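In: when you get a sec, could you give me coordinates for this:
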Amino acid sequence: MAAFDWFWKAMGGKQGRNQKRSLAIVDQSEARREELSNLEDAALSARARKLCDGGNLSDPAEFLAILAIAAERTLGLSPFPVQSQAVLRLLEGDVIQMATGEGKTLVGAMASTGFGMMGKRVHTITVNDYLAARDAAWMGPLVSFFGLSVAAVVEGMTPDERRQAYRSDIVYAPVNEIGFDVLRDQLITSREDAVQHGADVALVDEADSVLVDEALVPLVLAGNEPGAAPSGRITEIVRRLKEKTHYTVDDERRNVFLTDEGAHELERALGINSLYDDQHVGTTLVQVNLALHAQALLIKDVHYIVRDGKVALIDASKGRVADLQRWPDGVQAAVEAKEGLAVTEGGRILDTITLQALMGRYPEVCGMTGTAVEATDQLRSFYDLRVSVIERNKPLRRFDEADRIYATMAEKNAAIVDEILRIHSTGQPVLVGTQDVAESEELAAALREHDVEVNVLNAKNDAEEAQIIAEAGDIGRVTVSTQMAGRGTDIKLGGADESDHDAVVQLGGLAVIGTARHRTARLDNQLRGRAGRQGDPGLSLFFVSLEDDMIAVGGAGEDVTARPEADGRIDSKRIQDWVEHCQRVTEGQLLEIHSQTWKYNKLLADQRDIIDERRSQLLDTPTAWNELAERSPERAQELAGSIDAAVLEQAAREIMLYHLDFGWSEHLALMDDVRESIHLRAIARETPIDEYHRIAVREFKNLANEAVAEAVDTFNTVLIDAEGAHLDDHGLARPSATWTYMVSDNPLSGSGNSVIKGIGSIFR
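Out: Here you go, the predicted structure:
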């Protein structure tokens, strides 16, 4: 690797001097394992604690040796030298790249334990609930060996259970659960109601997914209020409208627009003069647009499924059902109406935070993934993180075949079926990575017509995930999966017990087939990484058609001619290079979108920090009472004569917090509206981002002043007695129920193998 040191230095990766130092420390730790292995458990733990006095490692080599011995004693796992190297790089704050099957779970647990021993509270952020619970239980004995506590936070836990879990030294949890708990804590009116306790370190598994792919996904907390769903009549009329005649959709299929003919058709069917009259603009037209959005842009089995009579959103980047998530702004109700289901409540957005802003709350961030190098620019630009590449414990034996390119999608799909049948006839196990639920089911049906037994893994049967993945590497298995099998999974050859491991090795290992290239090579490489673990053989092969989403977006406007063979295949180095070019273009688009979007989000994130600080001041000090008493001394004096001081202090706190929270919610709604129309500023020769910032700063100042003024007004008029402030009776009730959802404008969510381009990027 020495020849490439200049490359890693230029890219911000630590593949040079620091890696050489790390390797030297690892060599020393390996040499010291034998002498330290004679120590009793208590002596070993005490020695490790002494090395961590003062929050720094005095002897990293000895510490790594002790961690390795403890892992062997508690888990029966003896870390490879490359795993110890990865632990060291994590402890020094890097994002590490480790290939699939190289033992990232143990590495993360060892590093988390190291941070914990240095007196730091750690949040180990996983891909999903299953992995959080599994890893906390699996790695728990190692953590406990050193006297540290460990717990998992997963969906469905009560506030008390969460509160207790967050008190642990090391907490395993999905990022959305942590984020939603942060948001819910922004509504408390008494400090003891908080469930979060903060943390010093975020150790992020699948770091490129959390920190880059989903970085700008807002986590949203909403309060219940009646929803405005389209009426059944409007839904039925919209269902009959025809694209290009009654409505048009933009190239990215993110927005839908009524044509004049479509508007006239709706007006005729509804018996009204104009959709655009004052009496209809805020009601009927809104419902029409929602129904049209649901009908034209959100596709069943691509963006959502219907399960148990309810609409369940699909997290396109993971292929899983996005539990407890909803679309905002009436879209959820519109889709429910479209599917003929019971329409649920809408909600007022109370608070929101992006994953990138959430990560910014941690003093230290590090992470691990199988595909970090491709995200080096983003990790450095947005988090000031560096990448360390950890070599494999055994050389890679997987063969990555060149893409097979076809002129049309139909020809490509036929070739995919033929290739699966050919490989399956040898007994070699096959994992096929598809882009969405609909495609996975169509491909499985095509294979079953050839009498092939297929295991399908998608959002509809995610409960069977562990069992399907466990057997996917066995002889003769054909597994068709969405992106669910792309991250956080480890497919062992020969089945769960690896009883047929050697036989599968003789057949060539696991064959991985991708039905289309993703918009970033990282997702392709995540799928490839399912094969070739720990020195096993394997094969990866991607099929591409010139009609694929990634090609259409990355090659937009380019006229590329090619001469296909009789079966539609294009065997041309020039076209191979062009496909690579298209992917680089889409990756560049993603980076630009991330950069531009963060410019808008960053100011709101800074303003949220100010709100957080103000809330903490109101919660933890008598500030609320002091400020209200200063502004309304007569009312304060009147109340102080008859009511306990602690009750008055809490009443003032609840009044001030109500108006601060309401003002922040209004501010978020206003800035969302501003951002929707900010592009119009360019017409007036104004810079949209500058104008957005100007409005945001002005309105935020108004928020602060108005929140205090309204709090004083409420203080003067609301009933305050021995039971506190009766805000509910004054029409100032907090929401009786809240729910959470994630919204995404993430182009990665596009349906890559669909002729319909990019529709997954609207909401999630």
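
In: use CA for all of it now, contacts and neighbours both
Out: OK.

In: surely L341 touches G309?
Out: Yes - between L341 and G309 a contact is recorded at 6.6 Å, counting by C-alpha atoms under 8 Å.

In: to compare against the first, here's another:
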Amino acid sequence: MFGAVAKAIFGSSNDRYVKSLDKIVRRIAAYEPAMQSLSDEELTAQTQLFRNRLAQGETLDDILPEAFATCREASKRVLGMRHFDVQMIGGIVMHRGEIAEMRTGEGKTLVATLATYLNAIEGKGVHVVTVNDYLAKRDAEWMGQLYKFLGLSVGVIVPNLSEYERREAYNADITYATNNELGFDYLRDNMKHERGQMVHRPFNYAIVDEVDSILIDEARTPLIISGPTDDKSDLYIAVDAVVKTIDPSLYEADEKTKNISLTEDGVEWVERALETAGLLVGSNLYDIENTMVVHHLDQALKANVMFKRDIDYIVKDEKVVIIDEFTGRMMDGRRWSNGLHQAVEAKEGVRIEPENQTMASITFQNYFRMYPKLGGMTGTAATEAAEFFDIYKMNVVTIPTNVPVQRVDEEDEFYKNTTDKFGAIAKLIREKYESGQPVLVGTVSIEKSEMLSDFLRKEGVKHAVLNARFHEMEAHIVAQAGRLGAVTIATNMAGRGTDIKLGGNLEFRVEDELRDVPEGPEREAAIAKIAAEIEEEKAKVLAAGGLCVIGTERHESRRIDNQLRGRSGRQGDPGLSKFYLCLEDDLLRIFGPDTLFARMMNSNLADGEAIGSKWLSKAIETAQKKVEARNYDIRKQVVEYDNVMNDQRKVIYEQRADIMDAETIGEVVEDMRADTINAIVADACPPGSYPEQWDVEQLKARVDGVLGIPAPIDDWLQEDQLEPETIEERLVALADAHMAEKISNLDESSWRGLEKSVLLERLDHHWKEHLATLDALRQVVFLRAYAQKTPINEYKQEAFGLFEKMLEVIREDVTRILMTAEFRMRPPEDFQLPELPDFLTSHIDPFTGDDDTQSVPGAAAMLGALGAQGAAQAAGPGQGGADPYAGTGISRNSPCPCGSGQKYKHCHGAAD
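Out: Model prediction:
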């Protein structure tokens, strides 16, 4: 009670924090007259003046008011948009490494320019992270005009860029990119064999757009780079044929976790069916020899029962394409993990792509925590504020709107079944359509959007459908959703990135209607005419009540509902929002109130009748909170497990960097050799043991196999009081002498390069094997809970032991190769790199199987990703005559930017 009174009098902590920033906003405003008086050249010169002040010891906070005022004035001149005072507050919040929660239509894209410009002045690089490639390109071009006016360089990272182009983009003052591109580039950088091939600079500052979508929704699934394994298509097809004949009574399905388990009768039935199909070794399904068959059986069951066509995926061009549950978009090239995608391909009868082996991985949590400072912006973050602080140490600050919100949010309406609900929705849409009020309808799946489309066709309502099937038209459909009488059905609205302006969007109408009209007076007149039509239409839409938003059911997350609702009522426009629910909705059916509630609804509601109450709305909100808490636990668990791997990842990546940076690694190799000999001797001659207890045969075999040198061990053993340390010292001396003799016959610089190549190649190979082992460990460590042990603690302990073992194996492997191999140096011109396999980048959920995989186009684009495992030589030296890349600073050992698959010095750089 006291807290509520105090809040009413003094405001919330958020209100007080925002109010405290007014002082800075007034200082920014005080500089505005001075900035207005500057010429364009003088305004541009401000950036260099700020850099000089930073060099003299001032901080970014010291220059913030003037820098923000400079950016505001430049925006007025270049973009025709002046930042509001509340937008200045958003810029300050983002600069401080916090999240600015701003309503839809409040201009978050423009707000980001303030913090981006200020932090880019240092020249250390600022990353602006977007949810898709379209927004990255759009914002880089749109806001890039402002940055370039102020003397800053802008880069954009999209798929299919060469490594040279990526390096140039990362070296820009400001770089726009998607979260996936940034993460995958980081992983690929740490698979390179030369520092000059890496594209990233040291991490500095990032602003994440739609921060809840990227750092919350997508953070449940780690990024993975993988390579192909053996083809098992026949096994998938055979197991799928068996699964399709299983009676539903023989298994139990859990829709919450999308898991399926066979009953006892089901196990017996499956054993007989697999035995008949020749897929079972022996007669017991759970014998160790049948582990692979059990795995494929589980995935085939999940694919056939839990994954629905047109909801979880669609089949397009004879390929299974995943549908993003958060955005409703097709995720072309992305694949479910652990054989699930192959099981769905077998189910649908399309070509089965082979599985892949993990080569590098990282979670978004651990990737973004590498930035010393991280800011964000979104329309919906307050419901996840605790998670943002726990995981990323970022506070959420709600920024007030520039104009008070006029939208009316009506109570939810409940129906018995989907047919009644959709009938009521279609009736309301027809009423709005006839009055001219634009309507935006949010659905949760393609199936539901097409079902509603059928209802609207029967009502005679003209409408547009926006879902994964019509992904290409997304921005154009959304942009015109605010026109008079427009009806738009959208499958989720997360991260659409296009404002719905009442009366229509001028930019998109010009692009659609005047594409073929050349620049000139005629085009200018046509644009002016369209602008006048939009203003006239906007007045009619405002009179009709603004945009009406209808939700066909509640999403698992309140944020997604708020994103849909927030499309209406931008910048003080009137609007209306309402959600329709029924007992058949997934949220109510799986997570909602118990069966008593369902019985009451069924017995007390007539067909077509609706009820609405605050109690029911509260029950739905409680169900959503339960789901959000469950999803948070899943994400937290992913972080806990990846933290273990992250510590090891840092060690490996730092070692790789040290090796690449070192002039010579002779001392490292020498230490490895000594450690290996120490381990061999300690294993055969344990400390404190007697000579007669030593395993002499093992010692001789290991010395011969690993060191490849003749050692008179039998003679040494004849000596009295021989100590293991003496054996070790003598072996080290023999090995050092053998290596010195080998090196004396080789060119010194070539030998240094060879040592680096061997060490990096072995490091990468065993790290890849280690990742596969940890994946397997994570999948079975939960069984330790039956022994009253904490799985995560068991995982940490096992992972540490495996890591120590891996380092030991690497040392022995490198020593064996360098000691036993015969090396003959050949001229570089004769050297030809082996062909690189097609690698995959994937964004895989280890708990649910959700995946986000994309093929890397062209082997040449990945040259250097695995050093010696490069792409096949595809072009002759110096192709194309004069070197077009001369003076660009590209390393002679880097891949040639032309994409030939050769090193630069053997291709276009050969003439240098």
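
In: L341 and G309 of structure 1: who's more crowded?
Out: Between L341 of structure 1 and G309, counting by other C-alpha atoms under 10 Å, L341 is the more crowded of the two (15 against 12).

In: which SSE is that one in?
Out: L341 of structure 1 is part of no helix or strand, with elements assigned from DSSP states H and E.

In: quick check: the gap between it and A333 of structure 1.
Out: Separation of L341 of structure 1 from A333 of structure 1 (C-alpha to C-alpha, to the nearest Å): 9 Å.

In: mind listing the shared neighbours of these two?
Out: Here L341 of structure 1 and A333 have no joint contacts, going by C-alpha atoms under 8 Å, 6 or more residues apart in numbering.

In: pretty sure L759 of structure 2 is in a strand, no?
Out: No - remark: L759 of structure 2 does not belong to a strand; assigned using DSSP: H, G, I helix; E, B strand; the rest coil, it is helix.

In: any idea how far the equivalent of it over in structure 1 is from D462 of structure 1?
Out: Superposed on structure 1 with TM-score structural alignment, L759 of structure 2 falls opposite M656. Separation of M656 of structure 1 from D462 of structure 1 (C-alpha to C-alpha): 45 Å.

In: what about the two, which has more around it?
Out: Higher neighbour count among M656 of structure 1 and D462: M656, with 28 against 15, using other C-alpha under 10 Å.

In: what is the corresponding segment of structure 1 for stretch 149-166 of structure 2?
Out: Mapping stretch 149-166 of structure 2 onto structure 1 (TM-score structural alignment) gives residues 145-162.

In: give the buried residues for the matching stretch.
Out: Within stretch 145-162 of structure 1, the residues scored as buried using 16 or more other C-alpha atoms under 10 Å are 145-154, 162.

In: from the middle of its chain, how far away would that stretch be?
Out: 21 Å (C-alpha atoms, centre = their mean, to the nearest Å).

In: now do the contacts for I314 of structure 1.
Out: By C-alpha under 8 Å, 6+ apart, the residues touching I314 of structure 1 are 302-305, 320-322, 459, 764.

In: narrow those residues to those in strands?
Out: Under the assignment DSSP state E, the contacts of I314 of structure 1 contribute 304-305, 320-321 to strands.

In: now the residue most central in space within structure 1: how far from F763 of structure 1?
Out: The residue lying closest to the centre of structure 1 (C-alpha atoms, centre = their mean) is E214, at 4.4 Å. The gap separating E214 of structure 1 from F763 of structure 1 is 12 Å, by C-alpha to C-alpha.
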